[in-house]
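S.K.: sharing a sequence plus its predicted fold:
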Amino acid sequence: MTTVRVAVAVPRIRIAQPMENAAACLELIRQADSAGVQIICFPQLCLTGFTAGDLLCNRLLLDETARALDLLVSETAHLKPMAVIGYPARDVGEAKPYNAMAFIKEGRILDNRLDTSPPSRWFLPADPKDNTDTTDIINLFKTEGIDCPVSLLFPLEKSVPDSEGIILCPSAIEGRVGALKGVELKLGKLTEGKRCAAILASAGEGESSTDYWYPGMAVVAENGKIKTSRSPFCGLEICDITVGRSHKRVMYEYTPIQDVDYKVARISKDPFMCGDTERKAREAFMIQWGALRTRLENTGINRLVLGVSGGLDSTLALLVCVKTLDMMGLDRKNLTGITMPGFGTTDRTYNNALSLMRTFGIDWREIDIKEACMLHLRDIGHDPDLHNSAYENVQARERTQILMNVANDIGALVVGTGDLSELALGWCTYNGDHMSMYAVNCGIPKTAIAPIIRYAAENELEESVRPFLNDVINTPISPELLPGGNITHRTEEIIGPYRLHDFFMWHLLNERLNPKKISTWAAHIFADEFTPDEINRWLKVFLKRFFSQQFKRSCMPDGPTVFGISLSPRGGWTMPSDISSAIWLKDLE
């Protein structure tokens, strides 16, 4: 048995800036050298950033990456650790690069391992024969008293030909609820009952938060047990592991591991928040403010604009904005909250909006939109007594216009408030509340919003806001677009209960069930609340709206995936905007 000192290194990178990223990697290697580390594992593509997109095929970026790698190699001439670093490797004559990991030690590249089934369309698949055992690495470890193989596993879903010794797992894992727990389960299973250890480094700070947030992960597992697990993480995590060569060869084949949460979700009325609700709320809230912080840091913007109505969605977005500024060490006055009373605004939501903004100490404004909306209705020749969709949408678009123009005026980013359930149903005004510069709630289903607000109120924010937050949670959901003085325009009476819609969404998109099975399953789960006819009625509404409203999702703003379901057209959910729902409705009949 041999004790080896290893390290997980997650540098703070800048997308498409290889020289800066190489310098960040070099600093971590130097720190590891000072601590006596023998092997250091970096994330995938850390010289360019995992989220560089089509630029990963750009020749200028690839050439700059090659120069950065050469510089990094030369600067490690007097450093002892073997560093395993991810980068896109250009092959002369090919239009696409390989997803590669370089084994670097003391001024030499000992080996380049190429991904045989790369994670995206931007890479060429390597021939497995190109990844044979490297004599230099084997001999090197033997001379240092480490008589065990070193395997490379990226991503985790692949098989490991020899799961003894040291397994390096360079990764780029999106932050989502339960992600770290899933990684721990996989690495524990991978090393269980074997004389081996797995070392995982996952992409972190600096990666784009366009549709996913990369929190950074440092996880080390040995013989089925987790020795260290940190996320969010940026920096160097050092750990001593004990490994050895067994007498028999062990083959590990990946099999999907469904954690307890997932199994419970399949039979739950609340598939998104069932199980450990507090943990899920904590992780979801962290993903939201972490993603927004990343967007601000990457763009250099330090001011935010938010419409605050006093409803659930805008309240959660307000909490996310406040937490983000606090975590960045910025003044809360950098957030401009604007409440915009319209034709249907009630005293309850209006007062809650004002109370929250004042209590948090943000910069706040009140802009009444009724006069502007009446003027616009006159301009387009619309009778103000005709309360149709034009009457309602004029208000939503007037509010968005105000938010966008104020943001332009003060150099800020408009934070969107729409949630995942509204996106699935298309329950938003096209180019109104549908649009923003970053949508922090787009990965949060409606049924998760109240639990997240409740968690944040009790654990993350000052006690003085709790009475107002509790009242927001207890306020009926309404767009408040029709006059009347009280909340008479209740969303769930129009489109159906969000509990059912979130159940339908989870099983349609996660389980890929057909409508008939979803209906049968819902009738069983919700037997004490809804009749089969009621369930079928609202499932038809969901299906019709889900298919007909795709055009809104086709141009939705950036925002983080939180629970593993994304409706973003950039890689979450792709579907034609003019598709028919006929066969799905027929299946339900």
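M.R.: Sure, I can see it. Residues are numbered from 1 along each chain as shown.
S.K.: make it CA atoms for all contacts and neighbour counts henceforth
M.R.: Fine.
S.K.: tell me the helix or strand right after the helix or strand hosting Ala284.
M.R.: Take DSSP states H and E as the rule and Ala284 turns out to sit in helix 277-299. Using DSSP H and E, the helix or strand that directly follows helix 277-299 along the chain is strand 304-307.
S.K.: packing partners of that following strand?
M.R.: Secondary-structure packing of strand 304-307 (3 or more Cα pairs under 8 Å, 6 or more residues apart in numbering; DSSP states H and E): helix 312-328, strand 335-339, helix 389-410, strand 413-416.
S.K.: quick one: which of these is nearest Trp427?
M.R.: Nearest to Trp427, of all those, is helix 389-410, at 11.5 Å by Cα to Cα.
S.K.: run the chain-centre distance for the closest one.
M.R.: Offset of helix 389-410 from its chain centre (Cα atoms, centre = their mean, to the nearest Å): 27 Å.
S.K.: got another, please set it beside the one above:
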Amino acid sequence: MPALRLAMAQINPTVGDLAGNSTQILEKVQQAQDLGSNLVLFPELALTGYPIEDLALSQDFLNDSGKALEALTKELAKRGQGHIRVVVGHPALAKSPTSWAIGQNCASLIFDGKVQASYAKHHLPNYSVFDEYRVFVPGDQLLTFEIDGLRFATVICEDIWQSGGPVSQIASHNVDLTLVLNGSPFERSKTDTRFELVSDLASKQSTAVAYVNLVGGQDDLVFDGNSFLIDAGGKEIARAKQFDTDLLVVEIESKNSIKPVTESTKTQTDLAQVWNALVLGVRDYVRKNGFKSVVLGLSGGIDSAVCASIAVDAIGAKNVFGVSLPSKYSSDHSLSDAALLAKNTGLVYSTEPIEPYVEQFVEKLKLQGLAAENLQARIRAVVLMAKSNTDGHLLLSTGNKTELAVGYSTIYGDAAGGYAPIKDVEKTLVWDLARYRNELATKQGITPPIPETSISKPPSAELRPDQLDQDSLPDYAVLDRILELHIEQRMSESEIIAQGLDATTVESVIRLVSISEWKRRQSAIGPRITKLAFGRERRLPITRWSK
């Protein structure tokens, strides 16, 4: 008897696009058939996209999803692919709804023109970016099935992150290969975490494991794909691409005898992963929301240079519109650096001096000090939004995570925008990414996109004469360290000081973080790359007492 072939289909669905997602599924099944596959595995909620959030509370949406699953089943049979077993993720109406949820997060086995069996996710995450316990009803039964003497089990994502539930029954069912459907968002270092988790499952349940993940951007989440398969001994057999669709095919004789059919991909370096996550996040937010182009202000500084370079990599230079918006405080090198960035990347470049508008406002409103400084940023936002409205561009906000943390931005000014590419990137990492992207260009034999002077010069908002960021903030290396300990590691002020950092500086930074919540609450979303980003997973009251 020939060995069974499993195809792991890594697709990029769009939430709610049932027809488009079904087309992607059918295309991958066809590719899998061409490679002799008997079984095709798709990611979590592949039919609807993930996460569907409160769409799971809509009976109409769940009914439409059920109809799409039925249509997919019939189409597979019509195409002569009914003999191929297909495991696909989708939501469904729960037979026993709760007082707060009516649907379940399911995986169904399609074969011979109909749905043969279904599994409902047991462990529903209610932490970090996840909110599934509120919108889904948990399942409690393990799904197993047999093909040519090999036994398979099906579970979904969080089921393998928690103990107990159907996963604990895998060994007792003598499962050869566990199929894990995932919607696991990217964050730095998560590749190692996933591998350790899957290896532990393989060891404890004596099973090979196929881990298939979504790829693509969905609002502030980026799914990196990076699907993989290990045998029962914990050895990695095959790995799919990161940040791209893929079809990974393996040949299975037993849980300990599996070999790759298609080519595997090595995991990217840390900086490459971050860069590609940001590029994919921008590309899919633009594409899936119907935009064709973006616009952003080019100051000549590092943040706008990195954002512009990400955008060019994401959607092409001809679709990126960069605008220099000089005031009387803009330095010559800022103007020349912005122009050089445009030349290096090939983006569409224009200049709109703001001084005539600034003078009129200052004179009419008698502005001075901070009000006059912030006015410049707000006029720039007006110009950029005018271009956005006129030409249909998506406005990119170029602020980084460090600035967002301490409120070092002008609300309704440089903070304005529909998407923020480096919202979850601290300032020191922005510099690292700039160097990485330039080094990559050099290796490819092309002009580095980011001017060296944008990387090396001291950062400045240039809203007043001789202004530098460090006039108002600690050194960025120190600041980012404090913020990482306080935000991502959730350390208290005393714990951070105990790390050897200056007490006065720590107290000042934590206070700035506390009083800036109102700005963060109004900021644009952007791709998440860390364990704790500003957004859905960090919810603090705006109105609260502070020292």
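M.R.: Cool, got the structure. What you see is a predicted model, and the numbers here were worked out from it, not measured in a lab.
S.K.: tell me the most buried of the helices and strands packed on strand 304-307 of the first structure?
M.R.: strand 413-416 (a mean of 26; mean count of other Cα atoms under 10 Å).
S.K.: what does that strand correspond to over in the second structure?
M.R.: Mapping strand 413-416 of the first structure onto the second structure (TM-score structural alignment) gives residues 394-397.
S.K.: part of a helix, is Met557 of the first structure?
M.R.: Slight slip there: residue 557 of the first structure is Pro, not Met. No - assessed with DSSP: H, G, I helix; E, B strand; the rest coil, Pro557 of the first structure is coil; it does not lie in a helix.
S.K.: how about it, what's its match in the second structure?
M.R.: In the second structure, Pro557 of the first structure lines up with Ala524, judged by TM-score structural alignment.
S.K.: quick check: that match touching Tyr419?
M.R.: Yes - contact criterion Cα atoms under 8 Å: Ala524 of the second structure and Tyr419 qualify, at 5.3 Å.
S.K.: between those two, point out the one with more neighbours.
M.R.: Neighbours were counted for Ala524 of the second structure and for Tyr419 using other Cα atoms under 10 Å; Tyr419 has more, 24 against 19.
S.K.: contacts only, for the counterpart of the more buried one in the first structure.
M.R.: For Tyr419 of the second structure, the aligned residue in the first structure is Tyr438 (criterion: TM-score structural alignment). Counting by Cα atoms under 8 Å, 6 or more residues apart in numbering, Tyr438 of the first structure touches 292, 413-416, 557-559.
S.K.: mind doing that once more with 6 Å?
M.R.: Each residue near Tyr438 of the first structure by Cα atoms under 6 Å, 6 or more residues apart in numbering is listed here: 415-416, 558-559.
S.K.: repeat that for Ile338 of the first structure.
M.R.: Counting by Cα under 6 Å, 6+ apart, Ile338 of the first structure makes contact with 307-308, 364-366.
S.K.: quick one: map Asn334 of the first structure onto the second structure.
M.R.: Taking TM-score structural alignment, Asn334 of the first structure has Asn319 as its aligned residue in the second structure.
S.K.: nearest residue to that match other than its sequence neighbours?
M.R.: Once flanking residues are discounted, Asn319 of the second structure sits nearest to Ser293: 4.6 Å by Cα to Cα, 6 or more residues apart in numbering.
S.K.: ditto for Asp219 of the second structure
M.R.: Spatial nearest neighbour of Asp219 of the second structure, chain neighbours left out: Tyr285 (6.3 Å); criterion: Cα to Cα, 6+ apart.
S.K.: against Ala92 of the second structure, how distant is the equivalent of Gly107 of the first structure over in the second structure?
M.R.: Superposed on the second structure with TM-score structural alignment, Gly107 of the first structure falls opposite Gly113. Gly113 of the second structure sits 19 Å away from Ala92 of the second structure when distances are taken as Cα to Cα, to the nearest Å.
S.K.: on that earlier part again, which one of the contacts of Ile338 of the first structure is nearest Leu567 of the first structure?
M.R.: Nearest to Leu567 of the first structure among those, counting by Cα to Cα, is Gly307 at 22.8 Å.
S.K.: ok so, going back, could the helices and strands packed on strand 304-307 of the first structure be laid out in CSV, adding distance to Ile494 of the first structure?
M.R.: Output for those, formatted as CSV (distance: least, Cα to Cα, whole Å):
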stretch, distance to Ile494 of the first structure
helix 312-328, 18
strand 335-339, 25
helix 389-410, 14
strand 413-416, 23
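S.K.: of all these, which one comes closest to Val8 of the first structure?
M.R.: Proximity to Val8 of the first structure (Cα to Cα) singles out helix 312-328 among those, at 24.3 Å.
S.K.: contacts for the closest one, please.
M.R.: Residues from elsewhere that reach helix 312-328 of the first structure (Cα under 6 Å, 6+ apart): 289, 293, 308, 417.
S.K.: in PyMOL, select just the buried ones from those.
M.R.: This is the PyMOL syntax for the buried subset of the contacts of helix 312-328 of the first structure, where burial follows 16 or more other Cα atoms under 10 Å:
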select buried, resi 289+293+308+417
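S.K.: would CSV of the contacts of helix 312-328 of the first structure with distance to Ile477 of the first structure be doable?
M.R.: Shown next, in CSV, are those (distance: Cα to Cα, whole Å):
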residue, distance to Ile477 of the first structure
Trp289, 24
Arg293, 28
Val308, 15
Thr417, 14
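S.K.: now the two most distant members of the contacts of helix 312-328 of the first structure.
M.R.: Within the contacts of helix 312-328 of the first structure, Arg293 and Val308 form the most distant pair, 19.7 Å apart (Cα to Cα).
S.K.: counterpart of Leu485 of the second structure over in the first structure?
M.R.: By TM-score structural alignment, Leu485 of the second structure lines up with His507 in the first structure.
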